[in-house]
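Participant: Got a predicted structure plus its sequence, pasted below:
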Amino acid sequence: MDHFLYRDGSLYAEDVSLAEIAARVGTPFYCYSTATLTRHFTLFDEALSGMDHLVCYAMKANSNQAVLTLMAGLGAGVDVVSGGEYRRAIAAGFTGDKIVFSGVGKTREEMTLALQGGIRQFNVESEPEMERLNAVAQMLGLVAPITVRVNPDVDAKTHAKIATGKKENKFGIPISRAREVYARAAALPGIDVIGIDVHIGSQLTQLEPFEAAYNKVKELTHELRADGHDIRRLDLGGGLGIPYERSNEAPPLPSEYGAMVQRVLGDLDVEVEIEPGRLIAGNAGVLVSEVIYVKSGEEREFLIIDAAMNDLIRPAMYEAHHDIVPVVEAAPGSEKVKYDVVGPVCESGDTFAKQRDLDVLGEGDLIALRSAGAYGAVMASEYNSRPLIPEVLVQGDQFAVIRKRPDYDEMINRDIIPEWL
């Protein structure tokens, strides 16, 4: 469920008309719903009620400071994957004891930053990382709390570019070597082993891969405890998918996911962390764009819009589907046209949809690409010297620009021309 609904034929974000925002902010822009963000976090939190747990928002999905501040205020933890994300989390009000640091390439500088600023745990991805973290912690006179990310070799049944739990992926250590690696970790004076981490991928639409991975983690927990390790926390990652196509069967609900977690792991006497990002932010956002031209080709109609692949790269990178709807509805029973919806960037890959059945549209009409709140603005670029687009947050009948559109001078003046040119 989201809070982008039609009223009297016009698409609203909560109680604000998207057409009104477009008139005041210009297009294209991202729009997020506070009510949807709040609801999706709450659903996850409630799904694990009765179990010691922390829902850590995976901020790589959407790291706008306003979104992060909202999450911190709701009591969420946060999962970060870089020093920049750590700094964003602190600036948004997260305390160190609620920050989990993931990622395969943590640097000395990032380790130092988190150890000095406060950290809930590092999710360690490799033995070289563990050795380096130990050295940095000892140099600072501190101890680094860690989980080790294990790779359970489970097929997440998702897009190859966002699968992370098979043995050919770069993430984690093979679960077959976990006892050996944990033994080494226990011998390092700058390391405090507190648990196990696992994350098998993103946009999973079935519970079976999660359950297979979690059963392997459960078995490993028993083995490591028998070896003398105090396994008191399990980081289960994120990855639960969202319904990008409204016509398709919906992925499992957070309540169904939570029930499975409690059934599989509820008897282990551990604290559980989960790290949803897409499911919290994805359907909480839309990308609003204006039609520039309708171009008739020999074989198809092209809807050329002012948003482009640099604004939302998911269709070009992942062949991802986003439902596309008009901001102003056509009358019931109106004619449909098959359009290729494309942007103005000089790439054939700058295509949002091919042969999509849409209402008849013309120059100046507004459309909304749904489910664009995750991995949209965070992956945007200035390719073709196109400025980053605004982000807008709605709450009830209010809206605010939470990232403005830079002007061209700002964009150009970031470059430095050497004196010798």
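Facilitator: Now that the structure is in, tell me what you want to look at.
Participant: drop to CA atoms for contacts and neighbour counts, all remaining ones
Facilitator: OK.
Participant: how much space is there between residue 177 and residue 154?
Facilitator: 16 Å (C-alpha to C-alpha, to the nearest Å).
Participant: These two: which is more packed in?
Facilitator: residue 154 (21 against 11; other C-alpha atoms under 10 Å).
Participant: quick one: contacts for the residue nearest the centre of the chain?
Facilitator: The C-alpha lying nearest the average C-alpha coordinate of the chain belongs to residue 61 (C-alpha atoms, centre = their mean; 2.1 Å). Residues in contact with residue 61 (C-alpha atoms under 8 Å, 6 or more residues apart in numbering) are 277, 278, 281, 282, 373, 374, 375, 376, 378.
Participant: Would you mind measuring from it to residue 78?
Facilitator: Using C-alpha to C-alpha, residue 61 is found at 11 Å from residue 78.
Participant: Structure two is appended below for comparative analysis:
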Amino acid sequence: MDHFLYRDGILHAENVPLPAIARDVGTPVYVYSAATLLRHFRLFDEALSWGPHLVCYAVKAASNVAILKLLGDAGAGMDVVSEGEYRRARAAGVPGDRIVFSGVGKTEAEMRHVLAHGVRQINLESEPEMRLLSRVATEMGVTVPVTVRVNPDVDAKTHEKIATGRSDNKFGIPIARAREVYAEIAKLAGLRVVGIDVHIGSQLTDLEPFRQAYRKVADLTGILRADGHPIERLDLGGGLGIPYARSNLAPPVPSEYGQVIREEVGHLGCEIEIEPGRLIAGNAGILMTSTIYMKEGEGRDFLIVDAAMNDLIRPAMYGAHHDIVPIVETAPGTDRRPYDIVGPVCESGDTFAKGRDMAPLGAGDLIAMRSAGAYGAVMASEYNSRPLVPEVLVQGDRYAVIRARPTLDEMISRDTIPQWLSEA
């Protein structure tokens, strides 16, 4: 469910008509619904209400500080994978003891920063990383809570580029080697084992891979406890999928996911951490864009819009589907025809949809690409020297620009010409 609905034939974000945002901010523009973000976070929180837990929002999904503050004020923790994401979470007012630092390539500088400013735990991904963290923590005179991310070799049955729990993926330590890795950590100064971490991928639409992975984690918990390690927390990752195509069957809901967690690891007495991102943010955002031209091609017609692949990369990168709807509702019985919906970037890959049935639109008409709240604005670039898309947050009948569109002059002014070229 989201809060983007037609009222009197006009698509609204909560109580705000989207054409009003287009007039004030221009297009393309990302628009987020605060009510949807909070609803989705609370669904996860309620799904784990049977025991101690912390829902850590995956910052990489949508990292605007306003979104982080909204969720943080509601009680969310944060899962970060870089110093930049950590600083965003702290700028949003989230305390360090609610921030989990994940990621396969943490640098020494990043370690020093989070240890100096507070962190709930660091999820270790390799033996070189744990040895480096031990040295840094010892030099700083601190002891840091850690988990080890184990790779359970479970096929998440998701897109190749977002699967993370198979043996051929770069993430984590093979679960078969977990005992020896934990034994080494126990001997390292500055590290304190608090739990186990696992994450098998993103956009999962079947609960069975979660069940398989969590069952392996439960077995490992017993083994590690028998070895003397205090396993108090289980960081079970995120990855629950969203319905990008409204016509398809809906993926499992958070309550069903929470029940799987309870059945597989609830008996262990551990605090549960999960790290959802896509399901919290995905359907909470749209990308609104304007039609530039309707172009007749050879055997196909094109709807050329002012958004492009640099604004929303998912269709070009993953072949991802986004439902695309007009801002002014199409009247019943209106003839539709198939269009390729494309942007102005000089790449054939700059295509949002092929053969999508739409009612004819004219120049300046508005459309919305749904389910664009996650991995949309955060993956945007300035390719073709196109300014980054602005972001707008709606709450009730209010809205605010939470990231402004830079001017072309501002964008170009970040470049510098070397003095030796100026002298020439």
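Facilitator: Yep, it's here. Computed from a prediction, not measured in an experiment: that's the story for all the values here.
Participant: the strands in the stretch 101-250 of the second structure, which residues?
Facilitator: For the stretch 101-250 of the second structure, the strands defined by DSSP state E, counting those that start in this stretch cover 121-124, 144-151, 173-174, 191-197, 233-235.
Participant: Can you add distance to residue 22 of the second structure and give those back as TSV?
Facilitator: Formatted as TSV, those follow (distance: least, C-alpha to C-alpha, whole Å):
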stretch	distance to residue 22 of the second structure
strand 121-124	42
strand 144-151	44
strand 173-174	48
strand 191-197	43
strand 233-235	41
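Participant: Make a markdown table from those strands and add mean neighbour count and distance to residue 331 of the second structure to it.
Facilitator: As requested, the strands of the stretch 101-250 of the second structure are exported to a markdown table (neighbours: other C-alpha atoms under 10 Å; distance: least, C-alpha to C-alpha, whole Å):
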| stretch | mean neighbour count | distance to residue 331 of the second structure |
| --- | --- | --- |
| strand 121-124 | 26 | 52 |
| strand 144-151 | 25 | 51 |
| strand 173-174 | 20 | 55 |
| strand 191-197 | 22 | 51 |
| strand 233-235 | 24 | 48 |
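Participant: Among these, which comes closest to residue 104 of the second structure?
Facilitator: Of all those, strand 121-124 sits nearest to residue 104 of the second structure, with 7.8 Å by C-alpha to C-alpha.
Participant: ok, which stretches of the first structure are helices?
Facilitator: Secondary structure of the first structure, counting by DSSP state H: helices at 18-25, 34-47, 65-73, 83-91, 108-117, 127-140, 178-186, 208-226, 254-265, 278-281, 314-318, 408-413.
Participant: ranking the ones you listed by burial, who's on top?
Facilitator: Comparing the helices of the first structure by mean neighbour count (mean count of other C-alpha atoms under 10 Å), helix 278-281 comes out on top with a mean of 28.
Participant: Mind giving me the packing neighbours of that helix?
Facilitator: Helices and strands touching helix 278-281 of the first structure, by 3 or more C-alpha pairs under 8 Å, 6 or more residues apart in numbering; DSSP states H and E, are helix 34-47.
Participant: For the closest residue to residue 161 of the second structure other than its chain neighbours, give its distance to residue 312 of the second structure.
Facilitator: Sequence neighbours aside, residue 318 is the residue nearest to residue 161 of the second structure in space, at 7.7 Å (criterion: C-alpha to C-alpha, 6 or more residues apart in numbering). Using C-alpha to C-alpha, residue 318 of the second structure is found at 11 Å from residue 312 of the second structure.
Participant: again, but for residue 128 of the second structure
Facilitator: In terms of C-alpha to C-alpha, residue 128 of the second structure sits 36 Å off from residue 312 of the second structure.
Participant: likewise residue 240 of the second structure?
Facilitator: For residue 240 of the second structure relative to residue 312 of the second structure (C-alpha to C-alpha), the value is 21 Å.
Participant: Check residue 379 of the second structure too.
Facilitator: From residue 379 of the second structure to residue 312 of the second structure the distance is 7 Å (C-alpha to C-alpha).
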